[in-house]
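**Student:** using only what follows, build the 3D model:
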Amino acid sequence: MERPHLRCRYPMRMSPHYDEIGDGFHEWFLSYGPFGDQHRKARVRATDYPYLAAVCWPASDRRRLWDIAAMAGAFTERDGEYDAQRYGASQANLRASAADMRGHYTTVTEKRWGPLFTDIWHRFAEYVSAAQMARFAEVMATFLDGCIAYDQLLVAGDTFTCVEEYLAARYLPLGQLIDHVMIEISLGVDLADVLDEPAVRDVVRADVERVAVYQDILSLHKDLAEGEDAENIVLVIARADNCALPRAIAAARAIHNEKMARFDRLAERLGSTPLGREPDVARFVEGLRDFTAGLIQWTRHSARYTLAEASRWHIPSHQAV
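**Tutor:** The predicted structure is shown next:
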C-alpha cells in the first residue's frame, strides 16, 4: 500500500539557522547515554531534529532552534522507547519523568533520559522567564499523565471503535500543547494572559484536533510496520466501519479537511477581533500555521516515517527572518 499523502494550504518557511547547527547539534545530542548504539545514532541523524525545528518553529533564532530541536528530539526518542513498552511496562518511567518535570529537574529520578532533559531544561531557563518555564513544565508533565491514562486504556483491553472517543483520548498524549509553548518561545512571547480567552482557547483546541488527524494519516505506514494498530485514526475508522484501508484513508482525509477548515474559520474569527489583532496573538496564530506546514513536510519526508535510510528534505526558497 502506498503511503498516504496530504497537501498543506500554507506556505512552508524555514529558520535561516538550520545549516549552522546540524553537525554540532548531533555531536552534542548523541553524546548522551540513550544513544550509545551506532545504529541508533545513524537513525537519529537521518531523522534530523534540527530540520524539524527549523520548519515547525521557523521564527527561531540560532539558540532557540538548537534548544527546540533538542527538546523535540528528546521527547520523540524517549516516547518511542516508552511506546514500545506499553501495557503497563512503561508507566513507572512515565511517572518518574512527570515528577522530574514538575520538579523543574532539581532532582532526577528517571535515570536513562533524565540527564539529557535536565541539560535541555537548564538551557531554556537561561532566557525563558520562570513563569513561562513553570507553564512549560506543567504541559510536559500533563502530556505524560495523558500517556499513562492512554496506556491504562490499553491495559484494560479497550479498543476504539468511535473516532470522536479516540480523538478525545488522544488529546493529552499528542503533546501539541508542548509544541504551542515552544511556538511562543520561538517568537519570544508569553501568552499566559490570553490563553484562557474563549476565542484563543477555541483556536488552540482546533489546532490540536487537526494535528491529531493529519499526524495519524501521515504516520500510518510507520504504525503498520511497527504493529501500532491501536493508535491510528485510519485503523479506528476501518474497525468502526468494517472497511478496507483505502476507504478508511479516504474517510480520514475527509475528517482532516473538516478539521483544517474549522481551524481556519476560528483563526479568521479571532483575527477579526481586537484580541486577535494584538501583535503577539497574531504572530502566535501564524506560528500555528507554520507548525502545520512544517510538520506535514517533515512527516512526509523524514526517514522516521518513510522507514528509508535517509530523509529527503525540501528547502523552501523563502526563509523566516
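**Student:** when you work out contacts or count neighbours from here on, use the C-alpha atoms and nothing else.
**Tutor:** Will do.
**Student:** and Val128, how far is that from Val44?
**Tutor:** From Val128 across to Val44, the span is 27 Å (C-alpha to C-alpha, to the nearest Å).
**Student:** likewise for Ala141?
**Tutor:** According to C-alpha to C-alpha, Ala141 and Val44 sit 24 Å apart.
**Student:** equivalent analysis for Ile233, please.
**Tutor:** In this view, Ile233 and Val44 are 26 Å apart by C-alpha to C-alpha.
**Student:** and the two? which has more neighbours close in?
**Tutor:** Ile233 (30 against 19; other C-alpha atoms under 10 Å).
**Student:** surely Leu245 meets Ile233?
**Tutor:** No - contact between Leu245 and Ile233 fails when scored by C-alpha atoms under 8 Å: they sit 10.9 Å apart.
**Student:** one more, so I can put them side by side:
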Amino acid sequence: MTPVLPVPRDLRLLPDPGHVLYRLPLRMSPHRQELERLILAWADRYGLVDGPRARQRLADTHLGELIARCYPHLRAERLAPLAGWFTWAFVIDDLYDGRECAKAARAAGHTRTTLRMLAALPMVPDGSSARGNRRTARARSMPPLAAELAEVWRGLAGRQSLQWQLRFIGHMGQFLDAFRYEAANRERRHVPALSGYTQLRRASGGITPSLDLLEYAAGQEVPALLHESEQLRTMVNKAADVVVWVNDVLSLRKELAVGEVTNGVLAVGRELGCGMQDAIDHVYRKVARDVAVFLRAEESLTALCGSWHGLGEADRAAVGTFTDGLKAWMRGNLEWGCNSRRYLEADTLRLTGRPALPGRGALPSRRPPV
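**Tutor:** Below you'll find the predicted structure:
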C-alpha cells in the first residue's frame, strides 16, 4: 500500500504564464448554451443522475463549455449525439469514482458491464442512416447507461465510415477496460509505477474516443491511411498525453478527496521521490515537450500531404480541421478545467453511485433529446 500525501493549500496547479500551452489558439463554438441544455436533457431522459444535487453538479461541470472549446468546428446538426456521448462518459466515470463505487461496480460485474456497453455499438453499413432504426425489444431491455449510449451511437455511426466506426469502438473498449485497472489500484491504495501509468493513461482518460469525435463533429474524415502515418499517430498520441496529464494536475484535489490514487502527479512523485509541487512542475515540463513534438510532427505531416498526390482538396481540408481540433483540445481542456466546479471543489458528491445504471435497471421509454 502506497501512502498518499495531503495536498498543500498553497499548491500551484496552473502552468507558468509563459508555458507553451498558452500559445495555442483559444477557440469556442457558438453552441455552448445549447450543448449545456442537451447534456441535462440526456441525463433527465435516461435517469442518469442521483437527484437534484447531482443534477446541479452535472450543470456546474460545464460540459457544454468543454465541448464548445474542444470542438470549434462543431456543426449545428451534430450537437445532440456529441452532448449525449459526453454525458454518458462523465456519468460512467463517476460511477467508478471512489473505493465504495468501485466495489459496487465490481460486484455488478465489470466484464459484463463492458460487454453491455460495447453491444450498444453495432457496426452500421457505410453511408447508411442509423436515425430511423427501430428500437428492438433487446434495445428496450438495456440498462439506462447502455440504452443512452445506443441512442448516441445511432446518431454518430450512420454519418461515419466503417473505418472510423472500428477505430472508435476499439478506443471505447480500451476506455472501459481501464476502469478495472484503476479500481484495482484504488482498492489497494496503490499509486502505479510511472512506466505502466504512462502507457495506459490515454485509454483510462477516455481521450482517444474523444479525439475520434473531432471528425464526427466537423463532418470531415481524415483518410484512414493518414491515420496510420507516423506523423498523425504522433500528433494524436501527444495531444492525448497533454490533455490527460493536465487533467491529472487540475483534478488532483478532487481525486484525492474521493480516494483516487491513479494520478500522474502521484506517479511522478513516487518515481522521483519528490513533493507534489515538484511533481506538478515535472508534469508541465513533460507537457511542454509533448507540445513541441506535436508541432514538429505537424510540420512533417504538412510536407507529407503536399507530396502525396492521392490526396484531394477535401482530404487536405479534413487534415487541417482535425489538426485544429487537436490543438483546441490541448488548450481548451486547460481553460475548461479552470472553470469547472468538478475540479474547483474537492467534494465527494458524485453524479451517480448506482451500479444498476450499467447493469440491471429499468429503461425509461423516452425519446433522446433533439
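**Student:** what lines up with Asn237 of structure 2 in structure 1?
**Tutor:** Matched across to structure 1, Asn237 of structure 2 falls on Arg205, judged by TM-score structural alignment.
**Student:** quick one: average offset of the helix or strand hosting its match versus structure 2, please.
**Tutor:** Using DSSP states H and E, Arg205 of structure 1 maps to helix 198-218. Here helix 198-218 of structure 1, set against structure 2 after superposition, deviates by a mean of 1.8 Å using mean C-alpha distance after the TM-score superposition for structure 1.
**Student:** who does that helix touch, helix- and strand-wise?
**Tutor:** Packed against helix 198-218 of structure 1 by the contact rule (3 or more C-alpha pairs under 8 Å, 6 or more residues apart in numbering; DSSP states H and E) you find helix 163-170, helix 176-187, helix 233-241, helix 245-271, helix 279-301.
**Student:** quick one: distance of the last one to the chain centre.
**Tutor:** What it means is helix 279-301 of structure 1. Distance, stretch centre to chain centre, for helix 279-301 of structure 1: 11 Å (C-alpha atoms, centre = their mean, to the nearest Å).
**Student:** where in structure 2 does the helix or strand following that helix fall?
**Tutor:** Next in sequence after helix 279-301 of structure 1, counting helices and strands by DSSP H and E, comes helix 303-306. On structure 2, the counterpart of helix 303-306 of structure 1 by TM-score structural alignment is residues 341-344.
**Student:** how about the matching stretch: buried residues?
**Tutor:** For stretch 341-344 of structure 2, a neighbour-count test (16 or more other C-alpha atoms under 10 Å) marks Arg341, Arg342, Tyr343 as buried.
**Student:** tell me how many other residues crowd the match of Asn237 of structure 2.
**Tutor:** Neighbourhood size, Arg205 of structure 1 [other C-alpha under 10 Å]: 14.
**Student:** can you check the one 5 residues further on too?
**Tutor:** Residue neighbour count, defined by other C-alpha under 10 Å, stands at 22 for Arg210 of structure 1.
**Student:** how near is it to Trp298 of structure 1?
**Tutor:** Distance from Arg210 of structure 1 to Trp298 of structure 1, counting by C-alpha to C-alpha: 16 Å.
**Student:** wait, what's in contact with the aligned partner of Trp164 of structure 2 in structure 1?
**Tutor:** In structure 1, the residue paired with Trp164 of structure 2 is Gln132, using TM-score structural alignment. By C-alpha atoms under 8 Å, 6 or more residues apart in numbering, the contact set of Gln132 of structure 1 is Asp190, Ala192.
**Student:** assign Gln132 of structure 1 to helix, strand or coil.
**Tutor:** Of the three states, Gln132 of structure 1 takes helix under DSSP: H, G, I helix; E, B strand; the rest coil.
**Student:** swap in Leu311 of structure 2?
**Tutor:** Three-state call for Leu311 of structure 2 (three-state DSSP): coil.
**Student:** any idea how far it is from Val319 of structure 2?
**Tutor:** Counting by C-alpha to C-alpha, the gap from Leu311 of structure 2 to Val319 of structure 2 is 10 Å.
**Student:** many thanks, I have nothing further to ask.
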